[in-house]
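>>> Prediction below, plus the sequence it came from.
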Amino acid sequence: MTDIALEESLVQARERLMNALERAKRPFDSAALLAVSKTKPASMVRQAWQHGQREFGENYLQEALEKQAELADLDGIVWHFIGPLQSNKTRAAAENFAWVHSVDRLKIATRLSEQRPTHLPPLNICLQVNISREASKSGVLPEEAVTLAKEVAAMPHLVLRGLMAIPAPANNLEEQRTPFAALRQLLADLQAALPDAPLDTLSMGMSDDLEAAVLEGATLVRLGTAIFGARTTR
């Protein structure tokens, strides 16, 4: 993808988000784009940064660490880890990211808290919820989320910010909205159970269902293909 094409894709993605927020009658600053750059080279991340993008999501840890090293000169870049996280890789995530969206069990959260360097701010955490109850998907079950949230919120080097989900594909807008509405309600349940926690984040919505997610309150929408083009196979 050329620099001009990437700039155009970013402009279109931002317009799409603004249009969705307008339709939802929400403030234009109430949701942000998370540019998902998995399988894409660091040079494309640099191009997106040059066009004003600051929040980037990565799914694969080793790939992300290589990009971070190459892009260490970029000011203001915020790295989000959004992929499955194995316990033997929590240290690298704790040391190199500002956010982890894919915490789905106590063991992972405990290791992230213990391994977060003390000179860094607390690590922002989203619990990944298996909102569609798919056997192939990671995530805590909805009925177990409040218990896990209470445990994570008490950890010293983590800040529980909200929830993340990747619902099953749906055929139309109304069907897409259903799991997002369930995740929004679950966040409200967490806010009631943990009134002192800064629970302000719904990480939901991707290239195919951004509009439905924004209608149901998404604050971070994760766009990959819509910004960087079709992904290459790893």
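Received the coordinates, thanks.
>>> from here on, contacts and neighbour counts on C-alpha atoms
Noted.
>>> quick one: the helices in this protein?
When assigned using DSSP state H, the helices of the chain occupy the ranges 3-23, 42-50, 61-70, 90-96, 106-115, 145-153, 173-193, 210-215, 225-228.
>>> Of those helices, which is nearest residue 126?
Smallest distance to residue 126 across these (C-alpha to C-alpha): 9.3 Å, for helix 145-153.
>>> who does the closest one touch, helix- and strand-wise?
Other elements packing on helix 145-153 under the criterion 3 or more C-alpha pairs under 8 Å, 6 or more residues apart in numbering; DSSP states H and E are helix 106-115, strand 158-164, helix 173-193.
>>> on that earlier part again, of the helices of the chain, which stretch is the most buried?
For the helices of the chain, the largest average neighbour count (mean count of other C-alpha atoms under 10 Å) is found in helix 210-215, namely a mean of 24.
>>> Now distance to residue 164 too, for the helices of the chain, in JSON lines please.
Formatted as JSON lines, the helices of the chain follow (distance: least, C-alpha to C-alpha, whole Å):
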{"stretch": "helix 3-23", "distance to residue 164": "18"}
{"stretch": "helix 42-50", "distance to residue 164": "23"}
{"stretch": "helix 61-70", "distance to residue 164": "18"}
{"stretch": "helix 90-96", "distance to residue 164": "17"}
{"stretch": "helix 106-115", "distance to residue 164": "15"}
{"stretch": "helix 145-153", "distance to residue 164": "11"}
{"stretch": "helix 173-193", "distance to residue 164": "8"}
{"stretch": "helix 210-215", "distance to residue 164": "11"}
{"stretch": "helix 225-228", "distance to residue 164": "19"}
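>>> Second structure follows, compare the two:
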Amino acid sequence: MLSTRLRYISDCLPSGVRLLAVSKGQPVTSIRSLAEIGQCDFGESRLQEASPKLNALQEFKNLRWHFIGRLQSNKVRSVVKSFQFIHSVDSFSLAERISRISGEEKCSPMIMLQVKFREDPTKGGFSPQQLLDEWLKLNTLPNLKLVGLMTMVPINLDCEDRRNVFRDCRALADQLNLPDCSMGMSSDWKEALQCGATWLRVGSALFGDDKNHVISHTDITKSD
């Protein structure tokens, strides 16, 4: 049951750590069921899929929508208008575009900067050194609230290697005085939690393992 899985995960979270329900691939009925029992944060990675869900759930005024997929430049305006959080800002040029369009739309989205701590051709992101080199420029961009870092571990890493990635992410966030780390998914959220995550992106462990609605590392990085 959704309520049982939500309660189990929520009971594991200390103060200051939040659950992001990865609702990509899930029907509106499942999202509604979680919203009705108090889940407020939902993550989507495809604008085309997300838009009808946002429209269908407008009666829940306290919902916060997070964009977690790879963001194409031609989708920035629509994402900025619909999502309060963007977890996947993987370059200065994308941040600059979001900043400009956010100003035009008179909004200030919460931004997680995506960092790649291990080589992985399937994922984008700043390298740690690149982020440090561009940090001052990023901080000059208006209309953005830089609140944290986001990372995803390569799927072939063992448990200790995953922990090392999570620790590296937390250390870099602390170095930059950023409060949040968006890291950890259904298969490794407990490890991420132990290493300093403040947002856990959980899909199948929350919604269930229905083969039609499984959220995977591959799914979360795909774009429209």
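That came through, no problem. Model, not experiment: these values are computed from the prediction.
>>> Quantitatively, what TM-score do the chains reach?
With the length set by TM-score structural alignment, normalised by the length of structure 2, the two chains reach a TM-score of 0.88; 212 aligned residues with a C-alpha RMSD of 1.7 Å.
>>> thinking again about what came up before, would JSON lines of the helices and strands packed on helix 145-153 of structure 1 with distance to residue 202 of structure 1 be doable?
Rendered in JSON lines, the data for those read as follows (distance: least, C-alpha to C-alpha, whole Å):
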{"stretch": "helix 106-115", "distance to residue 202 of structure 1": "18"}
{"stretch": "strand 158-164", "distance to residue 202 of structure 1": "5"}
{"stretch": "helix 173-193", "distance to residue 202 of structure 1": "7"}
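>>> Of the ones you listed, which is nearest residue 23 of structure 1?
Of all those, helix 173-193 sits nearest to residue 23 of structure 1, with 13.1 Å by C-alpha to C-alpha.
>>> what does that closest one contact?
The contact list for helix 173-193 of structure 1, computed with C-alpha atoms under 8 Å, 6 or more residues apart in numbering, reads 129, 131-132, 142, 146, 149, 162-163, 165, 167, 169-170, 197, 199, 202, 204, 209, 211-213, 215-217.
>>> Buried ones only from those, please, as a PyMOL command.
Remark: buried members of the contacts of helix 173-193 of structure 1, expressed as a PyMOL selection using 16 or more other C-alpha atoms under 10 Å:
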select buried, resi 129+131+132+142+146+149+162+163+165+167+197+199+202+204+209+211+212+213+215+216+217
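>>> rewinding a little: tell me which of the helices of structure 1 lies nearest to residue 83 of structure 1.
It's helix 61-70; of the helices of structure 1, that one is closest to residue 83 of structure 1 (C-alpha to C-alpha) at 8.1 Å.
>>> what does the closest one correspond to over in structure 2?
Correspondence between helix 61-70 of structure 1 and structure 2 is established over residues 47-56, with TM-score structural alignment as the criterion.
>>> what residues does the matching stretch touch?
Applying C-alpha under 8 Å, 6+ apart, the set of residues contacting stretch 47-56 of structure 2 from outside is 24, 28, 44, 75, 78-79, 224.
>>> Kindly report the same for stretch 120-140 of structure 2.
Under the contact criterion C-alpha under 8 Å, 6+ apart, stretch 120-140 of structure 2 has outside partners 88-92, 95-96, 113-117, 146, 154, 172, 221.
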